[in-house]
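1. Next comes the sequence, and after it the predicted model I'd like to discuss.
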Amino acid sequence: MDTTSPAAFFTPFTSNSPYAPTSAELHQNQTTRNPNTQCNIDGASMRIPLAVFYTLFFLIGLAGNLLALWVFLRMQAKKTSVRVFLINVVLADLLLVICLPFRIVYHSSGNNWTLGPVMCRVVGHAFYMNMYISITLLGLISVDRYLKIHRSASRKRFMRGRWSYVACGVIWTMAIIITIALIGTTKKYEGEGKCFHYRKTCSAGLVFIKFSLVVLFWLVYALLVISYLKIGKMLQRVSKDKPDLPNAQKYKQTARKSFFVLFLFTVCFVPYHIVRVFYIVSQVSDTPCAWQDLADKANEAALLLSAFNSCLDPVMYFLLCSSIRRSTIGILRKLIRVPDAAVSSVSSSEMNRSMQKRPSLVAINAQSERMLIHVPAVGR
């Protein structure tokens, strides 16, 4: 029979007791009971992959967007609304790419920030500012293309105006004002030498801005999906209604290209904004450390895809727009000094023979390309 006194079960553990919990166990139990306890989330396991990928994105994005900007500025063409939007997209991508070396140095040096908290906030907020400027401009381009293909007289007069300049000015002004406000009001990052890392937040204003940006993205994404679907259906219908046209197959290819652009936009931005909701909730609620660590890793991986879009935009300009493709090839030939007299004469003769056989080919190509969101009517 057990003679142990019941009171012994209520006797506090002493340091000499074999049943006394260790300090690590006490800390683990405290963290389990209070998930809001500060967790040690340093992201050390991802710093090398992040440094490598951001380095590649910086090199490719800088070269591609500088070339795209040069082509846009050198092209002797009417400054249409789409061309104005695309130039601003290129500028936003360039500014985003310029922020990447700070992240590269930070991750490659063991997640150690030496430029002070103010510079950390400047680089961090500028990165997101340019990402959302690019997203918003792509949404406006889709609206512009959708309205123009309906060929309404009132809409055409509206689209001929300088509304693209006004829209871009409003977007940049609002983005800069919000970014400056965030830089001035955001609290210092916790811990010395830390930046771009997970941290808890209790600022209602900051949380509101984060959720507002998520809502903005989904609104823009809805516009893109609706515009692309309508443009694609219209191109498919034209190809079916007029199968005897010499360029009927071109309409089908153009429709496929439109869905390809939407696919790239989905891959780059949708994962980040799905993860973003979970990430923000983990910052403001009592979340266990394991879930905070998962949110941090998922957010960093999805952010890589968003940054990758700055490298894909110049590729889309080149693949989907014949005028940009011709200008880019011409510039590259001049840079590497490849003699193209023979090539030009052969291409010219072939083009003349093709035009004699199919005189409406250029007009049909131009009309089909203008229906694409990323195929502006520039350089024509």
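-> Happy to help now that I have it. These numbers were taken from a predicted model, which means no experiment stands behind them.

2. Going by C-alpha atoms from here, please, whenever you check contacts or count neighbours.
-> OK.

3. Tell me the helix or strand right after the helix or strand where Ala298 lies.
-> Using DSSP states H and E, Ala298 sits in helix 289-320. Later in the chain than helix 289-320, the nearest helix or strand by DSSP H and E is helix 322-336.

4. chain center to that following helix, what's the gap?
-> Taking the mean of its C-alpha atoms, helix 322-336 sits 26 Å from the chain's own mean (Cα atoms, centre = their mean, to the nearest Å).

5. now swap in stretch 320-340 and tell me
-> Centre-to-centre, stretch 320-340 and its host chain are 27 Å apart (Cα atoms, centre = their mean).

6. coming back round to it: which secondary structure elements does the helix holding Ala298 sit against?
-> Using 3 or more Cα pairs under 8 Å, 6 or more residues apart in numbering; DSSP states H and E, the elements in contact with helix 289-320 are helix 47-74, helix 81-108, helix 248-284, helix 322-336.

7. now the angle between helix 81-108 and that helix, please.
-> 140 degrees (axes from the mean of the first three to the mean of the last three Cα atoms, to 10 degrees).

8. list the buried ones in helix 289-320?
-> Using 16 or more other Cα atoms under 10 Å as the test for burial, helix 289-320 gives 289, 292-293, 295-318, 320.

9. Same question for stretch 232-248.
-> Those would be Gly232, Met234, Leu235, Gln236, Val238, Ser239, Asn247, Ala248, for stretch 232-248 by 16+ other Cα under 10 Å.

10. next up, a second structure to put side by side with the first:
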Amino acid sequence: PESNYTAPRMQFVNGTDCPVSAEFQYIMFPVMYSLVFVLGLAGNVIALWHFISTKTATSPANVFMVNLAVIDLIFVLTLPFKIIYHALSNNWIFGELMCKITGSLFFANMYGSTLFLTGICLDRYVAVVHPIKSLQLRKPWYRVVISCMIWMILGVAIMYLTFKGPLTSKFENNNTACLENFSSKSWKGRISGVSIMAAVIGFFIPFVIIIICYPLIARKLMVPIPGSTSSTLVKRKALRTILVVLATFIVCFVPYHVNQLIHTLRRINIFSSCALIQFTYSTRRVTMALTSLNSCLDPLVYYFAAENFKWKPSCCKNVPPKNKMSSI
């Protein structure tokens, strides 16, 4: 009898003789990105509405969070293009310019998020471990200047990706690839250098800072101040904030960057195993999907870190509570 088995669509990694396949990506990406689009759009719109309606967008504690919400919102608005790309079995139909825009914004969101999350972490560290210094830095312009510097770094990176060379290419099946399927020459040239530099500046350094800040805040928290309830509450809030930031890093960014580093070393022939590139090719899809989750998890940071942040519409805040029987 004839078998109904359909062999997976194999392709060769550009510049190698290694066949790879990841059929699951054509379902995983559209489902994951659709979920992130809905949740990320709702969460970040609500957050920005809160900051604007309460006039706290320029509050020292909220400057980094406002920037984080903006960059997350920009990112989720690009996801419909990626959903269509992967639903069409990785066929980019929107042209080179849109590939550069969406691709650049993808990485701008990833590394912008890590840098703004690091700013939030450092802000809480100074408030808890160096409270006197924190009072001297209460003016928001310090954070505005740092935020502008981060946006400038992201802008330079986007311009480099946009003008340095094409980001689309052709697969063997004649589909148009966007931000993948680069040649070995490209990997040994600009791609590997950009990949490693972005990982060091945008991930490894921020991750080390957060890992250092967390135990210092925890140790400070373990030292009670007699009669200072408000100080203890501030410390606990800071600790919760950094826990959420650390969890976001571990879930969204650590798997991608570990896998990407191994994949980069293989593409520049530091390693030569075909099995390795087959593994990193598949896991890269999963870890890229995980990076997009930060747009959904960042609103949790706002909830724990922002001043008086409540997930409640302003129209409902003045509704009197129902009478309840109190038990004695």
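-> Here it is on my side, so go on. The model shown is predicted, which means the values in this text are computed figures rather than measured ones.

11. Need the winner for burial among the helices and strands packed on helix 289-320 of structure 1.
-> Comparing those by mean neighbour count (mean count of other Cα atoms under 10 Å), helix 81-108 comes out on top with a mean of 21.

12. So what touches stretch 43-58 of structure 2?
-> Defining contact as Cα atoms under 8 Å, 6 or more residues apart in numbering, one finds that stretch 43-58 of structure 2 is touched by 62-63, 66, 69-70, 72-73, 140, 295-296, 299, 302, 309, 311.

13. Superpose on structure 2 and give me the mean offset of the helix holding Ala298 of structure 1.
-> Superposing on structure 2 places helix 289-320 of structure 1 at an average distance of 1.8 Å from its equivalents, by mean Cα distance after the TM-score superposition for structure 1.

14. chain center to that helix, what's the gap?
-> In terms of Cα atoms, centre = their mean, the centre of helix 289-320 of structure 1 is found 7 Å from the chain centre.

15. Mind naming the longest helix for structure 2?
-> helix 95-129 (DSSP state H).

16. Excluding chain neighbours, what is closest to the residue mapped onto Val281 of structure 1 from structure 2?
-> Counting by TM-score structural alignment, Val281 of structure 1 corresponds to Leu265 in structure 2. Nearest in space to Leu265 of structure 2, with sequence neighbours left out and distances taken as Cα to Cα, 6 or more residues apart in numbering, is Phe271 at 6.3 Å.

17. helix or strand for Ser239 of structure 1, which one?
-> helix 204-241.

18. what packs against that helix?
-> helix 116-149, helix 248-284.

19. the inter-axis angle of the last one versus helix 289-320?
-> Right, the one you point to is helix 248-284 of structure 1. Relative orientation of helix 248-284 of structure 1 and helix 289-320, computed by the same axes, to 10 degrees: 160 degrees.

20. what's the spacing between helix 248-284 of structure 1 and its chain's center?
-> Its chain's average C-alpha position is 10 Å from that of helix 248-284 of structure 1, according to Cα atoms, centre = their mean.

21. now for that helix, which elements pack on it?
-> Secondary-structure packing of helix 248-284 of structure 1 (3+ Cα pairs under 8 Å, 6+ apart): helix 204-241, helix 289-320, helix 361-370.

22. Kindly report the same for the shortest one.
-> With contacts taken as 3+ Cα pairs under 8 Å, 6+ apart, helix 116-149 of structure 1 sits against helix 81-108, helix 153-160, helix 163-185, helix 204-241.

23. Excluding chain neighbours, what is closest to the aligned residue in structure 1 for Phe106 of structure 2?
-> Aligning on TM-score structural alignment places Phe106 of structure 2 opposite Phe127 in structure 1. Leaving aside its sequence neighbours, Phe127 of structure 1 sits nearest to Leu96 (Cα to Cα, 6+ apart; 5.2 Å).

24. Which residue in structure 2 aligns with the one you found?
-> In structure 2, the residue matched to Leu96 of structure 1 (TM-score structural alignment) is Phe75.

25. Give me the distance between its match and Phe309 of structure 2.
-> Note on Phe75 of structure 2: its distance to Phe309 of structure 2, by Cα to Cα, to the nearest Å, is 23 Å.
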